[in-house]
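*Asks:* Give me the fold of what follows.
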Amino acid sequence: MRVRTLAISATLAGFLVSTAAHAETLNLLIWESYIDQKILDRFTETTGVAVNQIFYDSGDARDEILSDPNSNIDLAVVGENGAELFGKRGILEGLTQANVPSLTGYRPDWNARCAGYGLPYLWGTMGIVYRSDKVKTTPTSWTDLMVPAPELKKHIAMYDDHNEAFIAPLVLLGKSINANDTETLKAAFEVMKTQAPFVLTYDYVITSIQNPDTGKEIYMAIAYSGDQHVLNEKAGTPGVWRYAVPKEGTLSWLDCLAVTADSPRKAQALQLLDFIGSPENAAANALALTMPTASEAALPLIPADMLNDPEIYTPADILAKSQYQKELSVQSIQTRRRIISAMANFQ
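*Replies:* I've put the predicted structure just below:
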């Protein structure tokens, strides 16, 4: 799987270098279908500055690009853990209410989770997406994904990111999702190895669903909350993909929108960040993506039925059982990546 990630990075690097000369274009590194294009269009109409989206499909791929000093990225969506790590390494610009006034609309605890290097963007959980026309019973446990029913063999999509790939097995084992010790990771490996024959692909589900060779064969996958809406759009069948959070608990995640410290268009990048973070645009983005905004000031602009939808705004009892990602040791990351690479041997 590392070959695929490196190939993505090489392709992007060539593309980004080719756009370096265009001073009126900002390069935004982001997940696919993760911002309302209308907001970017309004920014361009207002400022004359175009925004070019560059998609990644794993945190590892994103991190390789951000670590490249020649990547020519101006803004990026990173996880809360990544915001702190890349910020401390001098890769991300420090943010305050002085350079991003819209930060005043966010609660101090949300801002703290982005460590002063990102605008709190969207948040949610990790769980199970499933095709309701193929999987008739709603999954309620990580066991439904990690020890699948026989009829799901070669209909499961997992994820080869060194963080997210271990959430299901570690939570199922009652362990921390941030485990570093070899004994715990070996136990997770055994769970993953048993599941491997049922797995069709280890590509992110939104990527793999668009593969004509495998997309229609995916019935269940690990995914982020909100992915079900993108999957339904890709499938062209409203409501067929659904999302469930297992009873054992899960990852509670926050994405942060950050500006790179070396951006040659830093003033425009900070302007775009502030534009996206305004209450009106944060609310419009949340409505367009059917996802929860982290902007406290935007909440009065969100319809009550959306605020009360547990698939969008995760209930407090589930969040109480959820965990945040923390920095992993280098050895843990290396071990996790070796385990992921080994999964192909057991499929």
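*Asks:* CA only for contacts and neighbour counts going forward, please
*Replies:* OK.
*Asks:* Beyond the top strand by length along the chain, next helix or strand please.
*Replies:* Identified as the longest strand of the chain according to DSSP state E is strand 119-131. Proceeding N to C from strand 119-131, the next assigned helix or strand is helix 143-146, under DSSP states H and E.
*Asks:* Does anything pack onto the helix or strand just after that next one? Which helices or strands?
*Replies:* Sequence order places strand 156-157 as the next helix or strand after helix 143-146, per DSSP H and E. For strand 156-157, the packing partners by 3 or more Cα pairs under 8 Å, 6 or more residues apart in numbering; DSSP states H and E come out as strand 199-201, strand 220-224.
*Asks:* Okay, strands next: where are they in this protein?
*Replies:* According to DSSP E, the strands that the chain contains are 25-31, 50-56, 75-79, 119-131, 156-157, 199-201, 220-224, 241-244, 252-259.
*Asks:* Reformat those strands as CSV; add distance to Trp142 and mean neighbour count.
*Replies:* What follows is those, written out as CSV (distance: least, Cα to Cα, whole Å; neighbours: other Cα atoms under 10 Å):
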stretch, distance to Trp142, mean neighbour count
strand 25-31, 25, 21
strand 50-56, 26, 18
strand 75-79, 23, 26
strand 119-131, 8, 26
strand 156-157, 13, 26
strand 199-201, 15, 23
strand 220-224, 10, 25
strand 241-244, 10, 23
strand 252-259, 15, 25
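*Asks:* Dump those strands to a markdown table, plus distance to Thr207.
*Replies:* What follows is these, written out as a markdown table (distance: least, Cα to Cα, whole Å):
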| stretch | distance to Thr207 |
| --- | --- |
| strand 25-31 | 10 |
| strand 50-56 | 10 |
| strand 75-79 | 18 |
| strand 119-131 | 14 |
| strand 156-157 | 10 |
| strand 199-201 | 10 |
| strand 220-224 | 11 |
| strand 241-244 | 15 |
| strand 252-259 | 19 |
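*Asks:* now do the same end-to-end measure for stretch 167-187.
*Replies:* Between the opening and closing residues of stretch 167-187 lies a distance of 13 Å (Cα to Cα, to the nearest Å).
*Asks:* and it, how far out from the chain's middle?
*Replies:* When distances are taken as Cα atoms, centre = their mean, to the nearest Å, stretch 167-187 is centred 20 Å away from the chain's centroid.
*Asks:* one more to put side by side:
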Amino acid sequence: MVYPRCRDFLLITLCATTVQSVAAQTLRILNWEDYLADEVIAAWEQQSGWQVEQVFYDNEAERDLILANKAVRNIDLVVIGDEIIQRMGKAGYLAPLTEQYVEGLAPIWQGSCGDYGSPYLWGSLGIAYRTDKVDQAPANWKDLLYPIGAWQNHIGMIGQYDELLGPAMLAMSLDPMSNDEGHLKRAFELLKRQSESVLTYEYAPSYLSVATPEEQEELWVTQVYSGDEYTLNDLYGSQVWQYVLPEDGVLLWLDCLAVVASSSNQQAAQEFIQFLGKSAINALDSESVGVATPSLTAKSLQSEEFASDQVTYPPADVLAKARRYKPLDSENIRLRTQIKDALIRYHDSK
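*Replies:* Predicted coordinates:
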């Protein structure tokens, strides 16, 4: 069973708690939408006898609020980024894993999920554009942040502090994870100027999923995570969205699978993580959702077309220059959150 995307924290809490009356043999996963293949769920249910239910979130702040809410007791697993997993684990929201379960894990991802998670899928933060609307494809973050006039009110940005500030700092040749207040202020000023051209700060798949046909036509260029272009094309009903890796800096992310500390099904949750780590399952799941696997063994089982795709699996020279998301200290998070909130208030006041 799948629960619809919940649009705010209160509604997500209600969505999560409405499933309490369902049979006990159920694993509930807090996840991004379209991020776990139906075929994989069906295979697990047949093998284990457990049912899988998903509760969707569409931004990380919502997810973290759910995990921190002591009233929510029926979420068993969560998909969570490696840059925050240790902080959430040490805060008591996640249960330690006895081992990481991915077969043939690539060296770059070794140890990334720490003591509380197992690597799931990885990708990049980049730009998607409408091939039928944009004459010249964006090549870098500068194109998005210093937009041409034709893009006025047709740009989408992800309204989260890390996704907003990282690319802005890369566009100015700064460290995207910098805690320098001067760097953050410069990034804010750039984003503030760009906001005159921004249509929405809502995550593009969420925006398009509720937009009218007329509103869908207004979004031409947007920040997305790799793999989102498939969702955007499905939502639009035509293959018009294309993804590009920015030439002035690629940000890489890794999602981990973790067991929620308050879960009463921790053994089954760990078994599900182990199941997803099997090479054949991981290969199927990764290719079905259109996102890269961290397993070299699983990648070797994927179709040549998918495994050789240089957007999904960037070439070595791109990876060598790419930046990883990394844990930020509390003060850096506070400053970035203030900037994000001020930016969106400024945009909405116009």
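*Asks:* one step back: over which residues of the second structure does the longest strand of the first structure lie when aligned?
*Replies:* Using TM-score structural alignment, the residues of the second structure aligned to strand 119-131 of the first structure are 118-130.
*Asks:* The spatially closest residue to Val250 of the second structure that is not a sequence neighbour: neighbour count?
*Replies:* Counting by Cα to Cα, 6 or more residues apart in numbering, Val250 of the second structure lies nearest to Ala322, which is 4.8 Å off, once chain neighbours are set aside. Under the neighbour criterion other Cα atoms under 10 Å, Ala322 of the second structure is assigned a count of 17.
*Asks:* how far away is Ala322 of the second structure from Pro315 of the second structure?
*Replies:* The span separating Ala322 of the second structure from Pro315 of the second structure equals 11 Å under the rule Cα to Cα.
*Asks:* now swap in Met88 of the second structure and tell me
*Replies:* With distances defined as Cα to Cα, the gap from Met88 of the second structure to Pro315 of the second structure amounts to 32 Å.
*Asks:* Which residue of those two possesses the greater neighbour count?
*Replies:* More neighbours surround Met88 than the other of Met88 of the second structure and Pro315, with 18 against 12 (other Cα under 10 Å).
*Asks:* Return the residue of the first structure aligned against the more buried one.
*Replies:* Counting by TM-score structural alignment, the partner of Met88 of the second structure is Phe86.
*Asks:* Distance check, Pro300 of the first structure against Tyr313 of the first structure.
*Replies:* As judged by Cα to Cα, Pro300 of the first structure and Tyr313 of the first structure stand 14 Å apart.
*Asks:* go on, Arg338 of the first structure?
*Replies:* Distance from Arg338 of the first structure to Tyr313 of the first structure, counting by Cα to Cα: 35 Å.
*Asks:* ok, the two, which is more surrounded?
*Replies:* Set side by side, Arg338 of the first structure and Tyr313 give different neighbour counts by other Cα under 10 Å, the larger being at Tyr313 (18 against 12).
*Asks:* who touches the more buried one in this structure?
*Replies:* Each residue near Tyr313 of the first structure by Cα atoms under 8 Å, 6 or more residues apart in numbering is listed here: 124, 291-292, 306-307.
*Asks:* Counterpart of Ala20 of the first structure over in the second structure?
*Replies:* Aligned partner of Ala20 of the first structure by TM-score structural alignment: Gln20.
*Asks:* Surely its match touches Asn74?
*Replies:* Yes - because the distance of 6.9 Å satisfies Cα atoms under 8 Å, Gln20 of the second structure is recorded as touching Asn74.
*Asks:* neighbour-wise, which of the two wins?
*Replies:* A direct count of neighbours by other Cα under 10 Å for Gln20 of the second structure and Asn74 places Asn74 higher, at 20 against 12.
*Asks:* how close does that one sit to Gln51 of the second structure?
*Replies:* The value you get for Asn74 of the second structure to Gln51 of the second structure, if Cα to Cα is used, is 14 Å.
*Asks:* ditto for Glu214 of the second structure
*Replies:* 39 Å.
*Asks:* likewise Ser206 of the second structure?
*Replies:* Distance check for Ser206 of the second structure against Gln51 of the second structure: by Cα to Cα, it reads 26 Å.
*Asks:* For Leu12 of the first structure, which of the strands of the first structure is the nearest?
*Replies:* When the strands of the first structure are compared for distance to Leu12 of the first structure using Cα to Cα, the nearest one is strand 50-56, at 7.7 Å.
*Asks:* Distance from the closest one to the middle of the chain?
*Replies:* The gap between the average C-alpha position of strand 50-56 of the first structure and the chain average comes to 16 Å, counting by Cα atoms, centre = their mean.
*Asks:* What of stretch 153-170 of the second structure?
*Replies:* Taking Cα atoms, centre = their mean, one finds stretch 153-170 of the second structure lying 14 Å from the centre of the chain it belongs to.
*Asks:* Please identify which of the helices and strands packed on strand 156-157 of the first structure is closest to Asn345 of the first structure.
*Replies:* Distances from Asn345 of the first structure to each of these were compared using Cα to Cα; the minimum, 11.7 Å, belongs to strand 199-201.
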